[in-house]
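Visitor: Quick check, what structure comes out for this input:
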Amino acid sequence: MKNFIQKYALAIVAVATIVTFSAYKVTGTNAAFVTTPIYFHGDATDPDQVADESNWTTTPNGKSCNGDNLACMMLVENTDLTGSQLDPLKITLDAIEGASALGYIPEHIGGSGSPNPIIINEN
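Guide: Take a look at the predicted model:
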């Protein structure tokens, strides 16, 4: 038995190490989130409509979202949605004046969902 242990000591230690690390594997730390685009359907000159989470859905709005003046779209985690609509418990919005003061853009102010949704506005 002593010869067996001496001969295979390194292999026994390696197997024990693998079993130990496998038993204590942390799950979910490298889980990838699915990013989903949501689009604004409302009047971007009305701050109440921009801040209303029900106006943000996965249905495209047909606008070119490439500026900083008016509400247009956001990229959020799919867990921030209820069906195809933004869940107000996950992401709470407010509206702030856009760069040219022609309308409003969304501002993330709270909720239990993604801490930093990516906000993309239009001109």
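Visitor: switch to C-alpha atoms for all contacts and neighbour counts from now on
Guide: Noted.
Visitor: any idea how far residue 117 is from residue 21?
Guide: Using Cα to Cα, to the nearest Å, residue 117 is found at 35 Å from residue 21.
Visitor: Which one's more surrounded, the two?
Guide: residue 117 (17 against 10; other Cα atoms under 10 Å).
Visitor: this one next, for a side-by-side:
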Amino acid sequence: MKTLKKISFGAFAFILGLTLVLTQSAFKGTTLKTIKRIPLTVYYHGTTFSQASVTNESNWSTTPNDGGCDEEPEVACQMTIDSQFISGGTLQQDADLQATEFDNDNYFVSGSDDPAAEYINRSL
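Guide: Reported below is the predicted structural model:
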């Protein structure tokens, strides 16, 4: 009987140890990979540079404009933004553009819901 107790205690200890090893270290989950950003460039096609026009997402598309973007913060020209904010070649409303006035109702893009977006404005 004592021998049976020793064997069953040893078997119990072995199974418990094996269970602890397998559940605590053998099957560690892998961390999720970060989703890679896919930047796309959109260009301004509005007829004016008013705040309403510059922040109107339908005035922005992936079709290049006549260029001339020189990085002067005076009026809107182009921006590189994550593709999640673009659908069918047009900027979507969830981009939530912000504009800053240069002078006399002329605005340039100064922000959006994409913290990594890059804005290239141009001279008036």
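Visitor: Quantify their similarity with the TM-score.
Guide: TM-score for the superposed chains, counting by TM-score structural alignment, normalised by the length of the first structure: 0.68, backed by 99 aligned residues with a Cα RMSD of 2.3 Å.
Visitor: Give the buried residues for the longest helix anywhere in the first structure.
Guide: Longest helix of the first structure, by residue count under DSSP state H: helix 2-23. By neighbour count on 16 or more other Cα atoms under 10 Å, the buried set for helix 2-23 of the first structure is empty.
Visitor: and what of stretch 49-60 of the first structure?
Guide: So for stretch 49-60 of the first structure, counting by 16+ other Cα under 10 Å, buried means 49-58.
Visitor: ranges for the helices of the second structure?
Guide: 2-21, 51-54.
Visitor: Average separation of the longest strand anywhere in the second structure from the aligned part of the first structure, please.
Guide: Secondary structure of the second structure per DSSP state E: the longest strand is strand 75-82. Strand 75-82 of the second structure, aligned to the first structure and superposed, deviates on average by 0.5 Å (mean Cα distance after the TM-score superposition for the first structure).
Visitor: Grab the nearest non-local neighbour of residue 111 of the second structure.
Guide: residue 98 (4.8 Å; Cα to Cα, 6 or more residues apart in numbering).
Visitor: Isn't that neighbour up against residue 107?
Guide: No - at 9.6 Å, residue 98 of the second structure does not count as touching residue 107 under the criterion of Cα atoms under 8 Å.
Visitor: Tell me which of the two has more neighbours.
Guide: residue 107 (26 against 17).
Visitor: Quick check: the more buried one touching residue 49?
Guide: Yes - counting by Cα under 8 Å, residue 49 is a contact partner of residue 107 of the second structure at 5.4 Å.
Visitor: shared neighbours of these two, which are they?
Guide: Common neighbours of residue 107 of the second structure and residue 49 are listed as 75-76 (criterion: Cα atoms under 8 Å, 6 or more residues apart in numbering).
Visitor: What residue in the second structure is paired with residue 70 of the first structure?
Guide: Matched by TM-score structural alignment, residue 70 of the first structure corresponds to residue 75 in the second structure.
Visitor: burial count for the closest residue to its match other than its chain neighbours?
Guide: Distance criterion Cα to Cα, 6+ apart; nearest residue to residue 75 of the second structure, sequence neighbours excluded, is residue 108 at 4.2 Å. For residue 108 of the second structure, the neighbour count with other Cα under 10 Å is 27.
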